[in-house]
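Visitor: here is my input, please return the structure:
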Amino acid sequence: MMRITDHPVLEDLEKRPVTITFNGVDYQAYEGESIAAALLANQIRVLRYSEKNSKSRGIYCGIGHCYECRVTVDGRRSVRACITNVQGQMHIESQDGDNS
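Guide: Presented below is the predicted three-dimensional model:
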């Protein structure tokens, strides 16, 4: 797992672990971190596939401007993973380029 667990300046980095599901697989995340950060920490780089040519897309700007990190969360499409915080038992799915 790729997470900073100790930092000399930041506050205590211990957060409450929760379970999220991405494309049918359970992963550990921490309450309050973004979906994008949780998936990245679990080695997931591809979050969706583009509408044109179905090319893989992941985190690009990381601040909610570009919409490249759109995922489906609990049935709701086009949620920006970089600005949406994790909640326990979230069901997250990558979006296919066909807009289905």
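Visitor: when you work out contacts or count neighbours from here on, use the C-alpha atoms and nothing else.
Guide: Noted.
Visitor: quick one, helices of the chain?
Guide: 35-41 (DSSP state H).
Visitor: counting neighbours, what do you get for residue 48?
Guide: 23 (other C-alpha atoms under 10 Å).
Visitor: next up, the contacts around it.
Guide: 56, 57, 58, 68, 69, 70, 71, 94, 95, 96, 97 (C-alpha atoms under 8 Å, 6 or more residues apart in numbering).
Visitor: to compare against the first, here's another:
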Amino acid sequence: MSIRIVLDGAALEGRDGQTIAGVLIGAGHRSWRTAAGAERGVFCGIGICQDCLVTVNGVEGVRACQRTARDGDVIERESR
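Guide: This next block holds a predicted model:
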């Protein structure tokens, strides 16, 4: 079953059960956060490093590698 999420206003397709990071990577995104002037994405993939933080449905600081994407999620990039 496919799902649709929105990243900064752009609709992306994913599969039910994928993490947010999985959907973003599958759509060709390698980074979605800026920290100390550098682009960040998935680094550790297990929720320790915090490089993959995004805002999901208005909630800041969500680990994209840990959170399962849900149909209709609205994702925003973070800068810290």
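Visitor: where does the TM-score land?
Guide: Scored against TM-score structural alignment, normalised by the length of the second structure, the superposed chains reach a TM-score of 0.95; 80 aligned residues with a C-alpha RMSD of 0.8 Å.
Visitor: just the buried subset of the contacts of residue 48 of the first structure, please.
Guide: 56, 57, 58, 68, 69, 70, 71, 94, 95, 96 (16 or more other C-alpha atoms under 10 Å).
Visitor: aligned partner of the second one in the second structure?
Guide: Aligned by TM-score structural alignment, residue 57 of the first structure pairs with residue 40 of the second structure.
Visitor: which one of the buried ones among the contacts of residue 48 of the first structure is nearest residue 42 of the first structure?
Guide: residue 58 (13.5 Å; C-alpha to C-alpha).
Visitor: give the contact list for the closest one.
Guide: 45, 46, 47, 48, 68, 69.
Visitor: can you pull the contacts of the counterpart of the last one in the second structure?
Guide: Put plainly, it is residue 69 of the first structure. The pairwise alignment with the second structure assigns residue 69 of the first structure to residue 52, based on TM-score structural alignment. Residue 52 of the second structure sits next to 21, 31, 32, 33, 40, 41, 42, 43, 63, 64, 65 when contact means C-alpha under 8 Å, 6+ apart.
Visitor: let's see that with 10 Å instead.
Guide: 20-21, 31-34, 40-45, 61-66, 77-78 (C-alpha atoms under 10 Å, 6 or more residues apart in numbering).
Visitor: just the buried ones from those, in PyMOL syntax?
Guide: Remark: buried members of the contacts of residue 52 of the second structure, expressed as a PyMOL selection using 16+ other C-alpha under 10 Å:
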select buried, resi 20+21+31+32+33+34+40+41+42+45+62+63+64+65+66+77+78
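Visitor: map residue 27 of the first structure onto the second structure.
Guide: Using TM-score structural alignment, residue 27 of the first structure pairs with residue 12 in the second structure.
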